[in-house]
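A.B. asks: no sequence on this one, just coordinates:
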């Protein structure tokens, strides 16, 4: 008899049973947190794969860049590429061509350098902003999910105590399910928050590293263009 009661209690305290027994408000909290967890994992996996791909392509493009005989030869393959290094290269070379065509024989060296730096940095900034965009969702989930879960717990405990007062029975078998389903909401909140926080910090670090890599490439690219500007000035 005691074994049957124990098995029934264990079944009643399973995660699925706790969800079914929960109040509609607590169910809504649980479902919202589960959806937030799925969303955060989708962002983490998508951004991780994308950053890995972008780093591989950046390394490949930089290798092509330094092996190219001239910048014009890289223009066509770079225009077909879909990564920040190629877009920064295209932005700089387009500005270079427009400036030389507009100025004719006379070149404003400082102005051209400033425009080239602006075009390249704007291109890099757009890509970094786009990569960082969904990370805000991870930060929000990581900071808000525990409090949403806590709200579900508080609500569930209030209902549990109300039920205890109404039944006037404080036996553990009566109290345990209501308390357990309330605490389950906090557990789901932590289940959603912890991966989101870890994913946000890790992905932000990888985005910052990619930004630093693109910044270093931009400096080398600008130095190369600057030397070409000096050569034009001497002609």
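C.D. replies: Yep, it's here. Keep in mind that what you see is a predicted model, and the values were worked out from it rather than measured.
A.B. asks: alpha carbons only for contacts and neighbour counts from here, please
C.D. replies: Fine.
A.B. asks: The host helix or strand of residue 189 - contacts with which helices or strands?
C.D. replies: Using DSSP states H and E, residue 189 sits in helix 172-234. Counting contacts by 3 or more C-alpha pairs under 8 Å, 6 or more residues apart in numbering; DSSP states H and E, helix 172-234 is packed against helix 15-21, helix 24-67, helix 84-103, helix 109-132, helix 135-167.
A.B. asks: Ok, which of those helices comes nearest residue 230?
C.D. replies: For the helices and strands packed on helix 172-234, distance to residue 230 was read as C-alpha to C-alpha. The smallest value, 7.8 Å, belongs to helix 109-132.
A.B. asks: which of the residues in the closest one are buried?
C.D. replies: Across helix 109-132, burial judged by 16 or more other C-alpha atoms under 10 Å covers 112-113, 116-117, 119-121, 123-125, 127-128, 131-132.
A.B. asks: swap in stretch 166-178?
C.D. replies: Quick answer for stretch 166-178 (16+ other C-alpha under 10 Å): 175, 176, 177, 178.
A.B. asks: and it, how far from the chain's centre?
C.D. replies: Mean C-alpha position of stretch 166-178 versus that of the full chain (C-alpha atoms, centre = their mean, to the nearest Å) differs by 44 Å.
A.B. asks: In addition, the following structure is provided for comparison:
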């Protein structure tokens, strides 16, 4: 087998069946990681843009379910309810809708956490298997030369590299996108506070496309 090249494809092709299975699994995990990262970045960008637009009196965009929950709560009149109570009830309804919306939007984060924590151990399994292959080759050939152990060692290090390639982006993406969603949550909370106050102040004529459509 030719181990003169360090390209990922060559390392995969030169690995044994178990090594190939480990590398293929880690490659799929790496691709999935980048898909989740892109989805998370797009979601954060869209929500941030919608929250900023909503607070400025523009289109609520993807926050339409939150705005709809506020309108439904505002339309409900309860006996002996003060303006303060109604405002709190509207904010509560909108906050619950916002929590459900944000939970769905950040659905990929737990998967990134799983990949970042599991991928190194999967790579470690490939590493251990490659080293075991090297010892088995020594036992079969009764030779301890580098040519005998090199294939197994190369397979072991390749599995480690594949594991890190999947784990590092997943870990960075989980922490960065998680922090971004926390900031977005604060923006949405400010929007809910402003909107509930506006509804109860009697200025329902605020120019906004979602209300005109309603």
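C.D. replies: Thanks, I have the structure now. Bear in mind that the values here come from a model prediction, so they are computed numbers and not experimental data.
A.B. asks: Serialize the helices and strands packed on helix 172-234 of the first structure to TSV and add fields for distance to residue 209 of the first structure.
C.D. replies: TSV is the format used below for those (distance: least, C-alpha to C-alpha, whole Å):
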stretch	distance to residue 209 of the first structure
helix 15-21	41
helix 24-67	10
helix 84-103	13
helix 109-132	11
helix 135-167	15
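A.B. asks: how about the ones you listed, which one is nearest residue 211 of the first structure?
C.D. replies: Among those, if distance is taken as C-alpha to C-alpha, the winner is helix 109-132, at 6.7 Å.
A.B. asks: measure the residue lying farthest from the centre of the second structure to residue 148 of the second structure for me?
C.D. replies: The C-alpha centroid of the second structure is most remote from residue 142, which lies 49.7 Å away (C-alpha atoms, centre = their mean). For residue 142 of the second structure, the distance to residue 148 of the second structure equals 9 Å [C-alpha to C-alpha, to the nearest Å].
A.B. asks: that older thread, would you turn the buried residues of stretch 166-178 of the first structure into CSV with distance to residue 10 of the first structure?
C.D. replies: Output for these, formatted as CSV (distance: C-alpha to C-alpha, whole Å):
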residue, distance to residue 10 of the first structure
175, 14
176, 11
177, 10
178, 14
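A.B. asks: could the buried residues of helix 109-132 of the first structure be laid out in a markdown table, adding distance to residue 11 of the first structure?
C.D. replies: Shown next, in a markdown table, are the buried residues of helix 109-132 of the first structure (distance: C-alpha to C-alpha, whole Å):
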| residue | distance to residue 11 of the first structure |
| --- | --- |
| 112 | 74 |
| 113 | 72 |
| 116 | 68 |
| 117 | 66 |
| 119 | 64 |
| 120 | 62 |
| 121 | 60 |
| 123 | 57 |
| 124 | 55 |
| 125 | 54 |
| 127 | 51 |
| 128 | 49 |
| 131 | 45 |
| 132 | 44 |
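A.B. asks: any idea which of those is closest to residue 74 of the first structure?
C.D. replies: residue 120 (15.9 Å).
A.B. asks: Can you find the partner of the closest one in the second structure?
C.D. replies: Matched by TM-score structural alignment, residue 120 of the first structure corresponds to residue 94 in the second structure.
A.B. asks: surely its match meets residue 71?
C.D. replies: No. Contact criterion C-alpha atoms under 8 Å: residue 94 of the second structure and residue 71 do not qualify, at 9.0 Å.
A.B. asks: contacting residues around residue 78 of the first structure?
C.D. replies: Applying C-alpha atoms under 8 Å, 6 or more residues apart in numbering to residue 78 of the first structure gives the contacts 86, 87, 89, 90.
A.B. asks: try 10 Å this time
C.D. replies: 61, 64, 65, 85, 86, 87, 88, 89, 90 (C-alpha atoms under 10 Å, 6 or more residues apart in numbering).
A.B. asks: Output the residue interval of the first structure matched by stretch 185-197 of the second structure.
C.D. replies: The aligned range for stretch 185-197 of the second structure is 211-223, by TM-score structural alignment.
A.B. asks: That stretch vs the second structure, mean deviation?
C.D. replies: On superposition with the second structure, the mean distance recorded for stretch 211-223 of the first structure (mean C-alpha distance after the TM-score superposition for the first structure) is 1.2 Å.
A.B. asks: and residue 28 of the first structure, how many neighbours?
C.D. replies: Counted with other C-alpha atoms under 10 Å, the neighbours of residue 28 of the first structure add up to 14.
A.B. asks: repeat for residue 230 of the first structure
C.D. replies: 11.
A.B. asks: and if you look at residue 49 of the second structure?
C.D. replies: Neighbourhood size, residue 49 of the second structure [other C-alpha under 10 Å]: 17.
A.B. asks: Map it onto the first structure.
C.D. replies: By TM-score structural alignment, residue 49 of the second structure lines up with residue 56.
A.B. asks: Contact partners for that match?
C.D. replies: 50, 83.
A.B. asks: and residue 185 of the second structure, how many neighbours?
C.D. replies: Neighbours around residue 185 of the second structure, by other C-alpha under 10 Å: 19.
A.B. asks: Give me the nearest residue to it, chain neighbours excluded.
C.D. replies: Sequence neighbours aside, residue 102 is the residue nearest to residue 185 of the second structure in space, at 7.6 Å (criterion: C-alpha to C-alpha, 6 or more residues apart in numbering).
A.B. asks: thinking residue 217 of the first structure is in contact with residue 92, fair?
C.D. replies: No. Counting by C-alpha atoms under 10 Å, residue 217 of the first structure does not reach residue 92; the two are 11.8 Å apart.
A.B. asks: More neighbours: which of the two?
C.D. replies: Shown here are residue 217 of the first structure and residue 92; by other C-alpha under 10 Å, residue 92 has more neighbours (23 against 18).
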